[in-house]
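S.K.: Following is a predicted model, sequence given first.
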Amino acid sequence: MNRLNLHVKDETSRLRAVVLGTARSNGPVPDLKDAYDPKSRQHILAGTYPKIEDIVSEMEAVATVFEKYDVQIFRPKQIEDCNQIFTRDIGFVIDDVFVKANILPDREEELEAIKHVIELVDLNKVIRPPEEVHIEGGDVMLYGEYIFVGTYRGADYADYIIARTNVEGVDWLKDTFPHKKVVSFNLRKDNLDPYNNALHLDCCFQPVGNGKCIIYKGGFLQEEEYQFLVDLFGAENCFEITREEMYHMNSNIFSIAPDVVVSERNFTRLNTWLRSHNITVEEVPYAEISKQEGLLRCSTLPLIRD
């Protein structure tokens, strides 16, 4: 197998290689006490937690789109009865460096399942932050000279299983990538109400196209931090989503190129807006996966973008 020359500088450049999660042995419906997020909890209680055959077919629809655009696809090695959909949580690439995320301890085996991919990368380009640094890929977003980072700065950080990136994570990024402007955003967290919870930064914001973004104001605890993004992109370039659209994960689409995105087929208002800006929208069914509070960006880990 050829070596992987990692290269990711933003969220939208032409995708060449990606790790796409797998759902083939997702395991039984979790016990309520094992729910990692309020949306999964909601669907466990309602008896509507997604079935394996449905989420497998949703992920294969994405794989088909990637094949259409000649993207090299890697998949995690299958672990029995383990949710391996959300590869974005377990690692991320900044420039040409692969960062192994410090994730929830009982998800460590998910990282082991992509070892065959990491071994294709130059050893000097694979790093892991120290133990006290909590950081997940859904909170890390690249935009040219910027690294945008979702975090939670509250003194009650430890009380939130949905707070995944701490202030030590933000500081570590600043120290490790000193040539970048690291800007952090204090996100709204709620263990029980999925309408009031931004699990990661990509649950309330994402750049798309050329200089545009999708954003949900209610996901940000500090209005001035939300305003920083609106000012940076320009209000006319920001697609503001509603609370209901945030709940359904409208900001969590995935870009194959500046003019090509993969989006959920039910995101009518968003998909219309994208097309109005000459962006090709590859629509896929992903509503079952969204029941686990993740969508297209969450289940992809880009390795190479042009």
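M.R.: Cool, got the structure.
S.K.: CA only for contacts and neighbour counts going forward, please
M.R.: Fine.
S.K.: where do the helices sit along the protein?
M.R.: 38-46, 52-68, 108-112, 115-118, 167-176, 223-233, 243-247, 268-276 (DSSP state H).
S.K.: Now these in CSV, please, with extra columns for distance to residue 192 and mean neighbour count.
M.R.: Converted to CSV, the helices of the chain look like this (distance: least, C-alpha to C-alpha, whole Å; neighbours: other C-alpha atoms under 10 Å):
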stretch, distance to residue 192, mean neighbour count
helix 38-46, 5, 20
helix 52-68, 24, 17
helix 108-112, 24, 17
helix 115-118, 34, 16
helix 167-176, 23, 17
helix 223-233, 23, 15
helix 243-247, 13, 18
helix 268-276, 27, 15
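S.K.: Just send those helices back as JSON lines, with distance to residue 129 too.
M.R.: Listed next are the helices of the chain as JSON lines, based on distance: least, C-alpha to C-alpha, whole Å:
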{"stretch": "helix 38-46", "distance to residue 129": "27"}
{"stretch": "helix 52-68", "distance to residue 129": "30"}
{"stretch": "helix 108-112", "distance to residue 129": "14"}
{"stretch": "helix 115-118", "distance to residue 129": "16"}
{"stretch": "helix 167-176", "distance to residue 129": "7"}
{"stretch": "helix 223-233", "distance to residue 129": "26"}
{"stretch": "helix 243-247", "distance to residue 129": "30"}
{"stretch": "helix 268-276", "distance to residue 129": "36"}
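S.K.: Out of those helices, the one nearest residue 100 is which?
M.R.: Of all the helices of the chain, helix 108-112 sits nearest to residue 100, with 7.7 Å by C-alpha to C-alpha.
S.K.: ok now the closest one, how far from the chain's centre?
M.R.: Helix 108-112 sits 17 Å away from the centroid of its parent chain (C-alpha atoms, centre = their mean, to the nearest Å).
S.K.: now do stretch 223-238
M.R.: Counting by C-alpha atoms, centre = their mean, stretch 223-238 comes out at 20 Å from the chain centroid.
S.K.: also this one, for the comparison:
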Amino acid sequence: MLKLNVKDETSRLRAVVLGTAKNNGPIPTIEEAYDPKSVEHILAGTYPKEEDMIKEMDAFAAVFEKYDVKVFRPEVIANCNQIFSRDIAFVIDDVFIKSNILPDREKELEAIQYVIDEIAPSKVVKPPKEVHIEGGDVMLWGDYIFVGTYKGEDYPDHITARTNMNGVAFLKELFPHKTVKEFDLVKSKTEARDNALHLDCCFQPVGNDKGIVYKGGFRNIEDYNYLVDLFGENNLFHITRDEMYYMNSNVFSIDKDVVVSERNFTRLNTWLKAQDFIVEAIPYAEIAKQEGLLRCSTLPLIRD
């Protein structure tokens, strides 16, 4: 049996589900795309090729191997994008929570059923259908659960709005001993530079007390100020609108001092090294074209 344990974003990783780019399917049509960045690349003829994305994910898997992390991969479904395992489920403490995802992505969850079968059934939770929640919007920080949401009245019209206030209420009920803090995120169906698809597209903690943040990703300045007060101005690395677009906040921590980052994130990687982080820089720029990066591709199961 798998004894789940995830209490934060940065403790030593022992087991993870890493998505797969194999048999990714044809380039989607504009109508099929889930986010504005994918649309941009479909129109430009620069949508990523399967073989390039497989190479990038292999590079990520090699880093996990180097650090002796147990890696589970989804069973491959023909013609299905299974890269972003963070969307389909997430772990808080020792509870595995299935996301209520876009209906045509349900089969992605079935592809990791062999992993779920290793978990005590009492620890597997499926929220009621009015609860919308995805793992990219859920971030753990000790006694805090940070949750990205969208409070606009046009929530139902936004395919880029993935977690609703019912999702926030659900987590409060499930984890009454934790502080659940929601963040109202900027959404756009048409401009990727103004679309924080998930919370990890504009914020993520690293190490013990540091974080990466994009101020413009929050609809309410109070939400941004909350993070500044909690972490301290000097502990936050502020990224630009363009850096947010290239997913600079979507790195992934294997340990308190080990961060996997995209090799082109020059400014961020320089800052991380200056803060004494070991930076495992890998190519991931093709996958980034689908508005997801390293954190989005992972579903951590066990951290120390």
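M.R.: Looks like it came in fine. Please read these numbers as outputs of a predicted model, since none were measured by experiment.
S.K.: Residue 147 of the first structure: which of the helices of the first structure is closest?
M.R.: helix 167-176 (8.4 Å).
S.K.: Report the aligned residue range of the second structure for the closest one.
M.R.: Mapping helix 167-176 of the first structure onto the second structure (TM-score structural alignment) gives residues 165-174.
S.K.: average gap between that stretch and the first structure?
M.R.: Overlaying the first structure shows stretch 165-174 of the second structure at a mean distance of 0.5 Å from the equivalent residues (mean C-alpha distance after the TM-score superposition for the first structure).
S.K.: In the second structure, what range does stretch 241-255 of the first structure match?
M.R.: Using TM-score structural alignment, the match for stretch 241-255 of the first structure in the second structure runs over residues 239-253.
S.K.: Contacts for that stretch, please.
M.R.: Residues from elsewhere that reach stretch 239-253 of the second structure (C-alpha atoms under 8 Å, 6 or more residues apart in numbering): 9-11, 192-194, 200-204, 206-207, 212-216, 259-262, 265, 268, 285, 288, 291-296.
S.K.: if you set the cut-off to 7 Å instead, what comes out?
M.R.: With contact meaning C-alpha atoms under 7 Å, 6 or more residues apart in numbering, stretch 239-253 of the second structure is reached by 9-10, 192-193, 200-204, 206, 212-214, 259-261, 265, 288, 293-295.
S.K.: List the contacts of residue 187 of the second structure.
M.R.: 160, 161, 194, 195, 196, 197.
S.K.: Let me have the residues you listed in a markdown table, adding neighbour count and distance to residue 225 of the second structure as columns.
M.R.: Shown next, in a markdown table, are these (neighbours: other C-alpha atoms under 10 Å; distance: C-alpha to C-alpha, whole Å):
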| residue | neighbour count | distance to residue 225 of the second structure |
| --- | --- | --- |
| 160 | 20 | 24 |
| 161 | 28 | 22 |
| 194 | 19 | 19 |
| 195 | 26 | 20 |
| 196 | 30 | 17 |
| 197 | 30 | 20 |
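S.K.: What's the separation between the residue lying closest to residue 258 of the first structure once chain neighbours are set aside and residue 121 of the first structure?
M.R.: Leaving aside its chain neighbours, residue 258 of the first structure sits nearest to residue 209 (4.2 Å; criterion: C-alpha to C-alpha, 6 or more residues apart in numbering). Distance, residue 209 of the first structure to residue 121 of the first structure, using C-alpha to C-alpha, to the nearest Å: 29 Å.
S.K.: Now do the same contact list for the equivalent of residue 25 of the first structure over in the second structure.
M.R.: Taking TM-score structural alignment, the alignment pairs residue 25 of the first structure with residue 23 from the second structure. Neighbour list for residue 23 of the second structure: 77, 78, 79, 80 [criterion: C-alpha under 7 Å, 6+ apart].
S.K.: Tabulate those residues in TSV, adding columns for distance to residue 175 of the second structure and neighbour count.
M.R.: Below are those laid out as TSV (distance: C-alpha to C-alpha, whole Å; neighbours: other C-alpha atoms under 10 Å):
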residue	distance to residue 175 of the second structure	neighbour count
77	34	17
78	37	11
79	37	12
80	33	18
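S.K.: what's around the counterpart of residue 119 of the first structure in the second structure, how many residues?
M.R.: Aligning on TM-score structural alignment places residue 119 of the first structure opposite residue 117 in the second structure. For residue 117 of the second structure, the tally of surrounding residues (other C-alpha atoms under 10 Å) stands at 12.
S.K.: same question, residue 95 of the second structure
M.R.: Residue 95 of the second structure has 21 nearby residues by other C-alpha under 10 Å.
S.K.: same check, this time on residue 210 of the second structure
M.R.: With other C-alpha under 10 Å as criterion, residue 210 of the second structure counts 18.
S.K.: contact partners of stretch 272-287 of the first structure?
M.R.: 58, 61, 62, 259, 260, 261, 262, 263, 264, 265, 271, 295.
S.K.: what's the answer for stretch 165-179 of the first structure, then?
M.R.: Under C-alpha under 7 Å, 6+ apart, the answer for stretch 165-179 of the first structure is 133, 134, 135, 136, 139, 149, 150, 151, 152, 153, 182, 184.
S.K.: and it, how far from the chain's centre?
M.R.: 18 Å.
S.K.: Just give the number of residues close to the residue nearest to residue 136 of the first structure when sequence neighbours are not counted.
M.R.: The shortest distance from residue 136 of the first structure to any non-neighbouring residue, by C-alpha to C-alpha, 6+ apart, is to residue 89 (4.8 Å). Residues within reach of residue 89 of the first structure, counting by other C-alpha under 10 Å, total 28.
S.K.: And residue 89 of the first structure? What does it align with in the second structure?
M.R.: So residue 89 of the first structure corresponds to residue 87, using TM-score structural alignment.
S.K.: Can you give me the distance of its match to residue 66 of the second structure?
M.R.: 25 Å.
S.K.: Ok, residue 97 of the second structure next?
M.R.: 28 Å.
S.K.: Run through the residues that contact the match of residue 89 of the first structure.
M.R.: 99, 134, 135, 136.
S.K.: Now whatever residue of the first structure lines up with residue 141 of the second structure: closest residue in space that isn't a chain neighbour?
M.R.: Structural alignment (TM-score structural alignment) places residue 141 of the second structure against residue 143 in the first structure. Distances taken as C-alpha to C-alpha, 6+ apart place residue 10 nearest to residue 143 of the first structure, at 4.7 Å, with adjacent residues excluded.
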